[in-house]
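Q: No sequence on hand, only this structure:
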């Protein structure tokens, strides 16, 4: 399984994640990106193959490494 979240302090709101994976990433009122499926908690897996491809594109495009991933859910 693949889990993700965005580290807000690293996000520069460049827009690449939302452009590459609009179903997975969005921006809050302050312009900081977050992982949409679970409001940036890192608890919901990315299990749809199409979303996995889009995620990998967004993950590799992020210039600051704000998007993080792991194979287990993130601790709350």
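A: Done, it's in. The shown structure was predicted, so the numbers you read here are calculated from the model rather than taken from an experiment.
Q: going forward, measure contacts and count neighbours with C-alpha atoms only.
A: Will do.
Q: Could I get the buried residue list for the longest helix seen in the chain?
A: Secondary structure of the chain per DSSP state H: the longest helix is helix 49-61. By neighbour count on 16 or more other CA atoms under 10 Å, the buried set for helix 49-61 is 52, 54, 55, 57, 58, 59.
Q: putting a second one here so we can go through both:
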């Protein structure tokens, strides 16, 4: 099954759980919050099968619910205009 992942930086508490469970997919950005490295946190690239179980485990273990999974690619993020 296809799974796409995006990380909600606005709810991340930087606990590091996702990076411990699935280091191939999650790492900290320059602000200290986690993000998906698959596609720069856009949620448009399918999670590779060899790490899909780890991503599911990280999703279930995330204390802030910041990991978002989808069976289809996420819609592109809309830039905020001032």
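A: Arrived safely, thanks for sending. Since the structure is predicted, the reported quantities are computational estimates derived from the model, not experimental observations.
Q: Superposed, what's their TM-score?
A: After superposition, the two chains reach a TM-score of 0.95 (TM-score structural alignment, normalised by the length of the first structure), with 75 aligned residues with a CA RMSD of 0.7 Å.
Q: picking that back up, which strands or helices does the longest helix of the first structure pack on?
A: Packing partners of helix 49-61 of the first structure (3 or more CA pairs under 8 Å, 6 or more residues apart in numbering; DSSP states H and E): helix 16-20.
Q: residue contacts, residue 64 of the second structure?
A: Applying CA atoms under 8 Å, 6 or more residues apart in numbering, we find residue 64 of the second structure in contact with 11, 12, 13.
Q: secondary structure class for it?
A: Here residue 64 of the second structure is recorded as coil under DSSP: H, G, I helix; E, B strand; the rest coil.
Q: Just give me the match in the first structure for it.
A: By TM-score structural alignment, residue 64 of the second structure lines up with residue 64 in the first structure.
Q: still on that earlier bit, next SSE after the longest helix of the first structure?
A: Next helix or strand after helix 49-61 of the first structure toward the C-terminus (DSSP states H and E): strand 67-70.
Q: What helices and strands are in contact with that next one?
A: strand 3-6.
Q: Superposed on the second structure, what's the mean shift for the strand it packs on?
A: Compared with the second structure after fitting, strand 3-6 of the first structure deviates on average by 0.4 Å (mean CA distance after the TM-score superposition for the first structure).
Q: follow-up on the earlier one: and which of the buried residues of helix 49-61 of the first structure is nearest to residue 19 of the first structure?
A: residue 58 (7.9 Å; CA to CA).
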